[in-house]
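>>> take a look and give me a structure for this.
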Amino acid sequence: MHTKNNTKTLMLLSALYSIVFVFAAISPTSRAVWVAEILPVVGVLGIIWWVSRSFAFSKTSYVLMFVWIVMHTIGSKYTFANVPFDWFNELIGSQDRNHFDRVAHFSIGFYAYPIAEYLLKRHAVKPAIAMLFGLFAIMSLAAGYEIIEWWYAEIAGGEEGIAFLGSQGDIWDAQKDMLMDTLGAISSLFLLSVQRRVFSSSHAK
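The predicted structure follows:
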């Protein structure tokens, strides 16, 4: 359903994000890494606005989509291995690795929610099909992005390539990142399932 309130949510989130964008653009750790990391963010934001011209996602969808946009932009400023995230690393008892990138990858999975929502509302497919498509879409995207990271790191080389890759010496970094993407997708689809049940129950009364 296309509602003005949902459009206002998108405008408000975009306005708040512009502050984060300006913050990240000022004196990043590596300007080359910042450009490489911010391009997909700008692309995703553009796609969200383009799709929203004819289809308004729910407020939940918009909030979930902006979680990754904000986190990835912050990562672009510091490089993911150097984001000030000590409080979380200490919370999970990890002093040898910055887990900001893992959390950011988890938030990528949140996009399974709007993908499934779009299919449910626009194409009226069965919920199981919509959710499986959302999950598999994220898993495919995760694999594709890891290939792009490897490609860019090979071309850039040196410290810039290492900073962009963000593996921090973990030989299983790509696989763990894809796992986090998948877990994020499963979590967001579980949320969608619960919300649909609550909504259906309230209308059945």
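
>>> switch to C-alpha atoms for all contacts and neighbour counts from now on
OK.

>>> chain center to the longest helix anywhere in the chain, what's the gap?
Across the chain, the helix with the greatest residue count (assigned by DSSP state H) is helix 173-204. Its chain's C-alpha centre and that of helix 173-204 lie 14 Å apart, by CA atoms, centre = their mean, to the nearest Å.

>>> what comes up buried for that helix?
Under the neighbour-count criterion of 16 or more other CA atoms under 10 Å, helix 173-204 has 173-174, 177-189, 192-193 buried.

>>> now do that helix: which elements does it pack against?
For helix 173-204, the contact count by 3 or more CA pairs under 8 Å, 6 or more residues apart in numbering; DSSP states H and E identifies helix 100-108, helix 112-122, helix 127-156 as packing neighbours.

>>> contact partners of the second one?
Applying CA atoms under 8 Å, 6 or more residues apart in numbering, the contact partners of helix 112-122 are 1, 57, 61-62, 65, 125-127, 130-131, 133-135, 137-138, 185-186, 188-189, 192.

>>> swap the cut-off to 6 Å and go again
61, 130-131, 134-135, 185, 188-189 (CA atoms under 6 Å, 6 or more residues apart in numbering).

>>> what of the shortest one?
Applying CA under 6 Å, 6+ apart, the set of residues contacting helix 100-108 from outside is 68, 71, 80, 180-181, 184.

>>> and which of those is nearest residue 197?
Distance to residue 197, by CA to CA, is smallest for residue 184 among the contacts of helix 100-108, at 20.2 Å.

>>> what residues are up against the spatially closest residue to the closest one that is not a sequence neighbour?
When the adjacent residues along the chain are set aside, residue 184 lies closest to residue 109, with 4.1 Å between them (CA to CA, 6 or more residues apart in numbering). With CA under 6 Å, 6+ apart as the criterion, the residues that contact residue 109 are 181-182, 184-185.

>>> same deal with residue 65?
Under the criterion of CA under 6 Å, 6+ apart, the contact partners of residue 65 comprise residue 111.

>>> switch the cut-off to 10 Å
The contact partners of residue 65, taken as CA atoms under 10 Å, 6 or more residues apart in numbering, are 13, 44-45, 48, 59, 107-114.

>>> one more, so I can put them side by side:
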Amino acid sequence: MDRRFPEILAATFVVFFVALGLAPVSRQVWWAENIPVMAVFLYFAATSRRFRFSNLGYALMAVWLFLHTIGGHYTFANVPFGFVTDLFGFSRNHFDRLAHFTVGFYAFALAEYLWRRRLAHPVVIAVFAVTVIMAVACAYEIIEWWYAVAEGGEAGVEFLGSQGDVWDAQKDMLADTLGAFFAVGLFWLYRRQLPVDADAPAGLPR
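The predicted model follows:
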């Protein structure tokens, strides 16, 4: 089971993705939201033979894939998330914040790759992983803004997903960053259990 976990996870996601690709709320928004999902999934599927991440690494990366697929089906502002909104008395649907938090989980995969390849000191790896996620978060908010302006209309508003919050972009980037800190914390606890690649250079502290 452990060795087949990535393949089982990938197959489960494909079924899930196809199912939620049927009759989305907005096909325009579905394409805009799921192009990154397809790109990320296909990249890791294509490179899995050259570098196989740990089961934890794949599980963490899969969380964003599943959540973003849900957001693409319903549009993020309209995902059925009312039970959480009501429970905490929120004034908006925070499903998008949850999805942004899981973007930060990719910091674990980045840190794992650098660690197993022995490319940097663990402290440098941790800092680098967080800053990369912060840069990606910033770039994605710029892309969202560009798309919303270029597309206009209802599709542009739904893709942006700000729900009237003027600080939406900044809060999304903060959620990404907090997710990265969480993932790097997991990496720090888990790193000694990760195998070092046989052809990696020696000498860096563990």
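
>>> which among the contacts of residue 65 of structure 1 gets closest to residue 199 of structure 1?
Comparing those against residue 199 of structure 1 with CA to CA places residue 59 closest, at 14.6 Å.

>>> the closest one - nearest residue in space that isn't next to it in sequence?
For residue 59 of structure 1, the nearest residue in space outside its immediate sequence neighbours is residue 6; the separation is 5.8 Å by CA to CA, 6+ apart.

>>> what are the buried residues along the helix or strand harbouring the one you found?
When elements are defined using DSSP states H and E, residue 6 of structure 1 is found to belong to helix 4-25. Residues of helix 4-25 of structure 1 classed as buried under the neighbour-count rule (16+ other CA under 10 Å) are 6-7, 9-10, 14, 17, 20-21, 24-25.

>>> what of stretch 28-36 of structure 1?
Neighbour counts using 16+ other CA under 10 Å place 28-31, 33-34 of stretch 28-36 of structure 1 among the buried residues.

>>> now those in a markdown table, with distance to residue 99 of structure 1?
A markdown table is the format used below for the buried residues of stretch 28-36 of structure 1 (distance: CA to CA, whole Å):
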| residue | distance to residue 99 of structure 1 |
| --- | --- |
| 28 | 19 |
| 29 | 18 |
| 30 | 20 |
| 31 | 22 |
| 33 | 18 |
| 34 | 19 |
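
>>> translate residue 123 of structure 2 into the numbering of structure 1.
When the two structures are superposed using TM-score structural alignment, residue 123 of structure 2 falls opposite residue 128 in structure 1.

>>> any idea how many residues pack against its match?
One way to gauge burial is a neighbour count; for residue 128 of structure 1, by other CA atoms under 10 Å, it gives 12.

>>> same question for residue 57 of structure 1.
Around residue 57 of structure 1 sit 25 other residues, with neighbours defined as other CA under 10 Å.

>>> so what corresponds to it in structure 2?
Taking TM-score structural alignment as the criterion, the aligned counterpart of residue 57 of structure 1 in structure 2 is residue 53.

>>> again, but for residue 155 of structure 1
In structure 2, residue 155 of structure 1 lands on residue 150 (TM-score structural alignment).

>>> contact partners for that match?
Residues in contact with residue 150 of structure 2, defined by CA under 10 Å, 6+ apart, are 144, 156.

>>> distance check, the residue most central in space within structure 2 against residue 192 of structure 2.
The C-alpha lying nearest the average C-alpha coordinate of structure 2 belongs to residue 103 (CA atoms, centre = their mean; 2.9 Å). Between residue 103 of structure 2 and residue 192 of structure 2 the computed distance is 24 Å (CA to CA, to the nearest Å).

>>> so what's residue 164 of structure 1 closest to, chain neighbours aside?
For residue 164 of structure 1, ignoring the flanking residues on the chain, the nearest one in space by CA to CA, 6+ apart is residue 33 at 6.1 Å.

>>> could you find the counterpart of the one you found in structure 2?
Residue 33 of structure 1 maps onto residue 29 in structure 2 when the alignment is built from TM-score structural alignment.

>>> in whichever strand or helix holds that match, which residues are buried?
Secondary-structure element containing residue 29 of structure 2, defined by DSSP H and E: helix 27-47. Judged by neighbour count (16+ other CA under 10 Å), helix 27-47 of structure 2 contains these buried residues: 27-34, 37, 41, 44.

>>> mean shift between stretch 176-194 of structure 1 and structure 2?
Here the mean offset of stretch 176-194 of structure 1 against structure 2 after fitting is 0.4 Å, by mean CA distance after the TM-score superposition for structure 1.

>>> next one: stretch 140-147 of structure 1
Compared with structure 2 after the fit, stretch 140-147 of structure 1 shows a mean deviation of 0.2 Å (mean CA distance after the TM-score superposition for structure 1).

>>> give the buried residues for that stretch.
Judged by neighbour count (16+ other CA under 10 Å), stretch 140-147 of structure 1 contains these buried residues: 141-142, 146.

>>> any idea how far apart the tips of stretch 51-61 of structure 1 sit?
Across its full length, stretch 51-61 of structure 1 reaches 13 Å end to end, with CA to CA as the criterion.

>>> need the residues that contact that stretch.
In this structure, residues lying in contact with stretch 51-61 of structure 1 by CA under 10 Å, 6+ apart are 1-10, 46, 48-49, 62-65, 110-115, 117-118, 121-122, 188, 191-192.
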